[in-house]
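S.K.: sequence and predicted model, in that order:
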Amino acid sequence: MTIKNRLSVELPGLNMKNPIMNSSGAVYFGLDEGYDIEKTGTLVTKTVTWAERSGNPQPWTVELPSGLLNSVGLANPGIHNVLKDFLPAIKAKYGNALPVMVSIAGETVDEYVALAQLLTNTAYLTAIEVNLSCPNVDRGGMAFGVSAEAASEVITSVKKVTNLPIYAKLSPNVTDIRPIAKAVEVAGASGIVLINTVTGMSFDLQKRQPKLARGTGGLSGKAVHPIAVRLVYEAAQTVSIPIIGVGGIEAVDDALEFMMAGASAVQVGAALAYNTHVMSDIIKALPGALDNYHFGTVQEVTRTLK
């Protein structure tokens, strides 16, 4: 069996040569050199909104012993600039060699729908990641992803206007992930992405102020890995659609732990800030790890927790 056959994973809209991809925002739009994106299974873009966003006041990030705390605020060029400049550049750089999943976020259901409609009318992507962890202005600042009803409403509405596979990216900041995961499955999601960042804070004791300008931020990195694995496991017991695991992946065993818990593929985020080659390092290590744990192919790892 060839290495390609051992590592390949086929999910709705994502025909991948291996199960490793970046998380949204980790490589912006994947046009900068480095990160070894061409070696991965899929390119995931920065989350795109309807209007251009400059993001929250800086500083945006704080490095902690436990991980990376960020409050970027969905800074991005906006959908019209993405359609005009960024997606054509992605196509020119990677051609058809790499599936492309565009991440979207809206402040209202109508914005999600409008974003999905515009993207569906292009030939630049193979799947849409619906980020359900952004503020929902219609519901008083609540994130769509913390309510089964609100999450279902977004997925149902987006599903009506696109034939592209939809992956619902859910928030970990909930009491129980299972009813939300089930709700997006019933609404028509092709898959689930878990997890987004965990809300946290860090203080400058001398100034008696938060280190982030906004106060709170999203914690990513090694500290959230056990939380993410637990949520992937719980979701996998509830839904039958594919799950993409995210959170604190720094080495091949981290990725396989997600897959054993129920994920079919994984996304790498915070680790790219410290090692731009971490994704290709994991891909290189996969065949040996499969041998070590007595698996023939990477697909055999999914949902094998005893």
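M.R.: Now that the structure is in, tell me what you want to look at.

S.K.: please make it C-alpha for all contacts and neighbour counts, starting now.
M.R.: OK.

S.K.: strands along the stretch 51-200 of the chain, start to end?
M.R.: For the stretch 51-200 of the chain, the strands defined by DSSP state E, counting those that start in this stretch occupy 61-64, 67-70, 100-104, 127-131, 135-136, 142-143, 166-169, 191-194, 198-200.

S.K.: alongside the first one, take a look at this:
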Amino acid sequence: MDLSVVLAGPRHSLRLKNPVMTASGTFGYGAEFAPYGDLASLGGIVVKGLSLLPREGNPCPRIAETTGGMLNAVGLQNDGVEAFCKRKLPQLPWRELPVVANLYATSPEEFGDLAARLDEEEGVAALEVNVSCPNVKEGGILFGQDPDLAAAVTRAVRDKAPHKPVIVKLSPNVTDITRMAQAVEAAGADMISCINTLSGMAVDVASRRPRLANVIGGLSGPAVKPVALRCVWQIARAVSIPVIGIGGIVSAEDVLEFILVGAHAVQIGTGNFLRPDCAFAVVSELPAACARLGVSSLEELRGSLRLKD
């Protein structure tokens, strides 16, 4: 079965050998997972969030397990864009699959500067713009909650990176996610990925303290999958650009559910913490899952949810 996917945006397209990508912040810079499977077998790798300068992230504890998922407040710890381009990117098989850089900044201008630097890199296939990080105190979440701010960030990246597909990653922590999707589409996004984590917290009754030093973190894992499916379904009906589904995907059947509601591709995140070979296993299981359901092509399944008999 041909599992290849073309995410055709209005300006740029992204070609994947299969619809299974990894989610930013859950797969390191990519090379760390090479012992657990063939990186080139994946549809694409989205590396951990990059900033212009290195970031230390939030104080520990930064991760807490929850029912059906996990909370994280890592705070986008990373080595900075220059270290990534010079030391991390050359370790990845970027000629064999798309490597997507995830961008984090605190202003549209800073997003533009980061995009301009990455637009020069042949090994970077696309840019994913993080307008919605709930575990960073500098206001990143504000971009993801205001359509005008999200649009301004999208335009800044689009203008400074004319040679790369631009993916905007949306937050579910909004009243109407379709407004956000339409705003970034109008501002020049080629694709949308969703969802980022839900904002949440956990407490320890014995110590009467929060379980995260940052108090609030991002909830991910199977617990958020129903929310993610709802968001993907709504966005796919509201925009004309491809949607990449994220949220609680740990099996081939999960992938097909997201495609059924309109996604072109998916990203696996927390599943990589559950088992480091999760993304590789899902890719290998996908043809058999399609066969069990009588699906002869992903295009046939995409967006075919039956609302009435």
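M.R.: Thanks, I have it. Just so it is clear, the structure is predicted and the values come from calculations on it, not from any experiment.

S.K.: sorry, back to before: deepest-packed of the strands of the stretch 51-200 of structure 1, please.
M.R.: Of those, the one with the most neighbours on average (mean count of other C-alpha atoms under 10 Å) is strand 166-169, at a mean of 28.

S.K.: circling back: wait, which of the strands of the stretch 51-200 of structure 1 is closest to residue 88 of structure 1?
M.R.: Of all the strands of the stretch 51-200 of structure 1, strand 100-104 sits nearest to residue 88 of structure 1, with 11.8 Å by C-alpha to C-alpha.

S.K.: how big is the offset of that closest one relative to structure 2?
M.R.: With mean C-alpha distance after the TM-score superposition for structure 1, strand 100-104 of structure 1 departs from structure 2 by a mean of 0.6 Å once superposed.

S.K.: need the residues that contact that strand.
M.R.: With contact meaning C-alpha atoms under 8 Å, 6 or more residues apart in numbering, strand 100-104 of structure 1 is reached by 14, 24, 42-49, 112, 115-116, 124-131.

S.K.: what about 6 Å?
M.R.: Residues from elsewhere that reach strand 100-104 of structure 1 (C-alpha atoms under 6 Å, 6 or more residues apart in numbering): 42-45, 47-48, 125-131.

S.K.: and if you look at stretch 157-175 of structure 2?
M.R.: Contacts of stretch 157-175 of structure 2 (C-alpha under 6 Å, 6+ apart): 12, 112, 115-116, 119, 126-130, 132, 144-145, 189-196.

S.K.: map residue 181 of structure 2 onto structure 1.
M.R.: Matched across to structure 1, residue 181 of structure 2 falls on residue 181, judged by TM-score structural alignment.

S.K.: stretch 69-86 of structure 2 maps to which residues in structure 1?
M.R.: Counting by TM-score structural alignment, stretch 69-86 of structure 2 corresponds to residues 67-84.

S.K.: ok, now stretch 43-56 of structure 2?
M.R.: Under TM-score structural alignment, the match for stretch 43-56 of structure 2 is residues 41-54.

S.K.: next, the distance between the ends of the matching stretch.
M.R.: 30 Å (C-alpha to C-alpha, to the nearest Å).

S.K.: all strands for the stretch 201-309 of structure 2, in order.
M.R.: 203-204, 209-210, 216-220, 243-246, 265-268.

S.K.: quick check, residue 16 of structure 1 in contact with residue 9.
M.R.: Yes. Assessed by C-alpha atoms under 6 Å, residue 16 of structure 1 is found in contact with residue 9 at 5.2 Å.

S.K.: using TSV, lay out the strands of the stretch 201-309 of structure 2 together with distance to residue 98 of structure 2 and mean neighbour count.
M.R.: Shown next, in TSV, are the strands of the stretch 201-309 of structure 2 (distance: least, C-alpha to C-alpha, whole Å; neighbours: other C-alpha atoms under 10 Å):
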stretch	distance to residue 98 of structure 2	mean neighbour count
strand 203-204	39	12
strand 209-210	39	14
strand 216-220	24	25
strand 243-246	14	30
strand 265-268	13	28
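
S.K.: mind checking how far residue 38 of structure 1 is from residue 297 of structure 1?
M.R.: Distance of residue 38 of structure 1 to residue 297 of structure 1, computed by C-alpha to C-alpha: 21 Å.

S.K.: cool, and residue 277 of structure 1?
M.R.: 23 Å.

S.K.: same question for residue 176 of structure 1.
M.R.: In terms of C-alpha to C-alpha, residue 176 of structure 1 sits 32 Å off from residue 297 of structure 1.

S.K.: and these two? Which one has more around it.
M.R.: More crowded of residue 176 of structure 1 and residue 297, by other C-alpha atoms under 10 Å: residue 297, with 19 against 14.

S.K.: what about the more buried one, distance to residue 283 of structure 1?
M.R.: 13 Å.

S.K.: try residue 198 of structure 1
M.R.: Look at residue 198 of structure 1 and residue 283 of structure 1: by C-alpha to C-alpha, they are 26 Å apart.

S.K.: give me the neighbour count for the match of residue 181 of structure 2.
M.R.: A count of nearby residues for residue 181 of structure 1, using other C-alpha under 10 Å, gives 31.

S.K.: what about the nearest residue to it once chain neighbours are set aside, neighbour count?
M.R.: Closest residue to residue 181 of structure 1 apart from its sequence neighbours, by C-alpha to C-alpha, 6 or more residues apart in numbering: residue 235 at 6.1 Å. Neighbour count of residue 235 of structure 1, defined by other C-alpha under 10 Å: 26.

S.K.: thought residue 235 of structure 1 was touching residue 178?
M.R.: Yes. At 5.5 Å, residue 235 of structure 1 counts as touching residue 178 under the criterion of C-alpha under 6 Å.

S.K.: dump the residue contacts of the equivalent of residue 127 of structure 1 over in structure 2.
M.R.: Correspondence of residue 127 of structure 1 to structure 2, assessed by TM-score structural alignment: residue 126. The contact partners of residue 126 of structure 2, by C-alpha under 6 Å, 6+ apart, come to 100, 164-165.
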